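In: Kindly generate the corresponding structure for this input.
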Amino acid sequence: MTAMPLPFANRTEAGRLLGEALMDYRGRMDLLVLALPRGGVPVAAEVARALEAPLDLMLVRKLGVPTQPELAMGAIASGGAQVLNADVVRALSISQETIDRVAESEQHELERRETTYRGTRKPPELAGRCVILVDDGLATGATMRVAARAAAAQGPAELVVAVPVASTEAVGLVAEQADRVVELATPEPFMGVGAWYEVFTQTTDDEVRALLQEAWQRNPSAG
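Out: Prediction:
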């Protein structure tokens, strides 16, 4: 069921609307908003601004099926967390060798982004904090599931997943990893995240860096 008119104009508008839906978290001193790069950063930047919360990253990479890169067979996160989409792996008879090869390649990209986005800045401590993980949407939920697993391993006081749009299946899967899932819309049929945005161009590394620098100048207490 759709909770509000779609499509969103762009990620910035979606982030503003998502921030409004999360206003009950505003004022918490332990609050931290973590964006999933790259598309989740413009959304999370608006959420962090609305909640007056620090912003940082949860670096995650989708493991795409080699013959269908947009189809996620799993995901990995910084720190070694990995989640596999068992249905996709089984249906396409994907070997462990293939999974390992793709995971190794994506690990290199994870490390590149860590350096590109953060430089020498250390990742924030999550223990004892209220952490809100933000992306621009959930299709299979594989990327967010591994992000939530990696975050949960650090012992946050509360773990929230927040997205503008999601499939009902993904919400159910992610809810197993988080204390709360907030989504503005769950349209049926889903048809992919990009279908619910008027503008869904790729977010660049430069845009990610600029949004992070702005947020860190405004609220330097993410670490």
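In: going forward, measure contacts and count neighbours with C-alpha atoms only.
Out: Will do.
In: check contacts around the nearest residue to residue 154 once chain neighbours are set aside.
Out: In this structure, residue 154 finds its nearest non-sequential neighbour in residue 127, 5.4 Å apart by C-alpha to C-alpha, 6 or more residues apart in numbering. Applying C-alpha atoms under 8 Å, 6 or more residues apart in numbering, one finds that residue 127 lies in contact with 154, 155, 156, 157.
In: try it again with 10 Å
Out: Contacts here follow C-alpha atoms under 10 Å, 6 or more residues apart in numbering; on that basis residue 127 touches 30, 151, 152, 153, 154, 155, 156, 157, 158.
In: Just the buried ones from those residues?
Out: 30, 151, 152, 156, 158 (16 or more other C-alpha atoms under 10 Å).
In: Please generate a structure for the following sequence too, so the two can be compared:
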Amino acid sequence: MSATRRVSLPFADREQAGTLLAEILADAGLADPVILALPRGGVAVAEPIAERLQAPLEVLVTRKIGHPVQPELGLGAIAEGGEPVFDLGMLQRLEIDEDELAPVVERERRELARRVSAYRRERPMPALAGRDVVVVDDGLATGGTARAALRAVRRSRPRRLVLAVPVGSSKTVTALRDEADEVVVLATPPGFHAVGQWYLRFEQLTDADVLRLLRQGR
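Out: Okay, the predicted model is just below:
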């Protein structure tokens, strides 16, 4: 099942987008929900959702797996608690074997662990088994990190797994429907090139911003 709503674009900022998402999720019949935000931008969207639902807010750290020579070219992603998820079509076109990406994966595992430590300190991940889990990001472009996140959460056996984003590529949203029990998207506009084009304010957040938002959410 998926849900899409018509909204006026662009969003003012991530907080406004999260407030709009929260109104939809409040009527979704979620039971004992946990809100997991993909840092950094997803945390700013998730904070008003957690407040509206009176649900715990936590980060789910993900890392892109880039090309060994062109790191900005994403070939996959990894999320804490999960295994690497590769774009197999891209690997085939570039004639790259997964084994060749082992050094990149190991480097991203180390950075992932650093960020988990920085964001969560000594806090354990909330128990997810048997609960409704909402994974939140600020938008879907290729969907690589969202896919890795959803597969990692699925391993914890949630009762219901929801992906909630303000805006996304219609192709990516369709592709992710099989990864979640429900996909909630406010808009899938034509001419989608990058998430930031659909926000008036889309500043890069820092680790300090993430920690501040998590404190607010708790």
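In: follow-up on the earlier one: can you list which of the contacts of residue 127 of structure 1 carry over to structure 2?
Out: Cross-checking the contacts of residue 127 of structure 1 against structure 2 gives 151, 152, 153, 154, 155, 156, 157, 158 as conserved contacts, using both residues aligned by TM-score structural alignment, their matches' C-alpha atoms under 10 Å.
In: Can you list which of the contacts of residue 127 of structure 1 are found in helices?
Out: Restricting the contacts of residue 127 of structure 1 to those inside helices, with DSSP state H as the criterion, leaves 151, 152.
In: List the buried residues of the biggest helix by length in structure 1.
Out: Looking across structure 1 with DSSP H, the single longest helix is helix 96-113. By neighbour count on 16+ other C-alpha under 10 Å, the buried set for helix 96-113 of structure 1 is 99, 102, 103, 106, 107, 110, 113.
In: give the contact list for the last one.
Out: With contact taken as C-alpha under 10 Å, 6+ apart, residue 113 of structure 1 is in contact with 37, 38, 59, 60, 107, 119, 205.
In: Specify, as a residue range, where stretch 143-157 of structure 1 falls in structure 2.
Out: Residues 145-159 of structure 2 are where stretch 143-157 of structure 1 aligns, taking TM-score structural alignment as the criterion.
In: how far away is residue 182 of structure 2 from residue 146 of structure 2?
Out: 13 Å (C-alpha to C-alpha, to the nearest Å).
In: And the strands in structure 2, which stretches?
Out: Using DSSP state E, the strands of structure 2 run over residues 2-4, 34-37, 57-59, 62-66, 74-79, 85-86, 132-136, 160-167, 182-187.
In: Which of these sits closest to residue 216 of structure 2?
Out: Minimum separation from residue 216 of structure 2 across those (C-alpha to C-alpha) falls at strand 57-59, 9.3 Å.
In: Now do that closest one: everything it contacts.
Out: So strand 57-59 of structure 2 is contacted by 33-40, 42-43, 46-51, 80, 115-116, 119-120, 123-126, 134-136, 210-211, 213-218 (C-alpha under 10 Å, 6+ apart).
In: what span of structure 2 lines up against stretch 4-16 of structure 1?
Out: Mapped onto structure 2 using TM-score structural alignment, stretch 4-16 of structure 1 spans residues 7-19.
In: For the strands of structure 2, give me a markdown table that also has distance to residue 25 of structure 2.
Out: Rendered in a markdown table, the data for those read as follows (distance: least, C-alpha to C-alpha, whole Å):
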| stretch | distance to residue 25 of structure 2 |
| --- | --- |
| strand 2-4 | 10 |
| strand 34-37 | 11 |
| strand 57-59 | 14 |
| strand 62-66 | 23 |
| strand 74-79 | 24 |
| strand 85-86 | 28 |
| strand 132-136 | 9 |
| strand 160-167 | 9 |
| strand 182-187 | 8 |
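In: Ok, which of those comes nearest residue 194 of structure 2?
Out: Closest approach to residue 194 of structure 2 among the strands of structure 2 (C-alpha to C-alpha): strand 160-167, 10.0 Å.
In: can you tell me the mean distance of that closest one from structure 1 after alignment?
Out: Between strand 160-167 of structure 2 and its aligned stretch in structure 1, the superposed structures give an average distance of 0.3 Å (mean C-alpha distance after the TM-score superposition for structure 1).
In: what packs against that strand?
Out: Under the contact criterion of 3 or more C-alpha pairs under 10 Å, 6 or more residues apart in numbering; DSSP states H and E, strand 160-167 of structure 2 touches strand 2-4, helix 14-25, strand 34-37, helix 41-53, strand 132-136, helix 144-154, helix 170-176, strand 182-187.
In: of all these, which lies closest to residue 95 of structure 2?
Out: In this view, these are compared for proximity to residue 95 of structure 2 by C-alpha to C-alpha, and helix 144-154 is the closest at 19.0 Å.
In: Report the mean deviation for that closest one after fitting onto structure 1.
Out: Its aligned residues in structure 1 lie a mean 0.6 Å from helix 144-154 of structure 2 after superposition (mean C-alpha distance after the TM-score superposition for structure 1).
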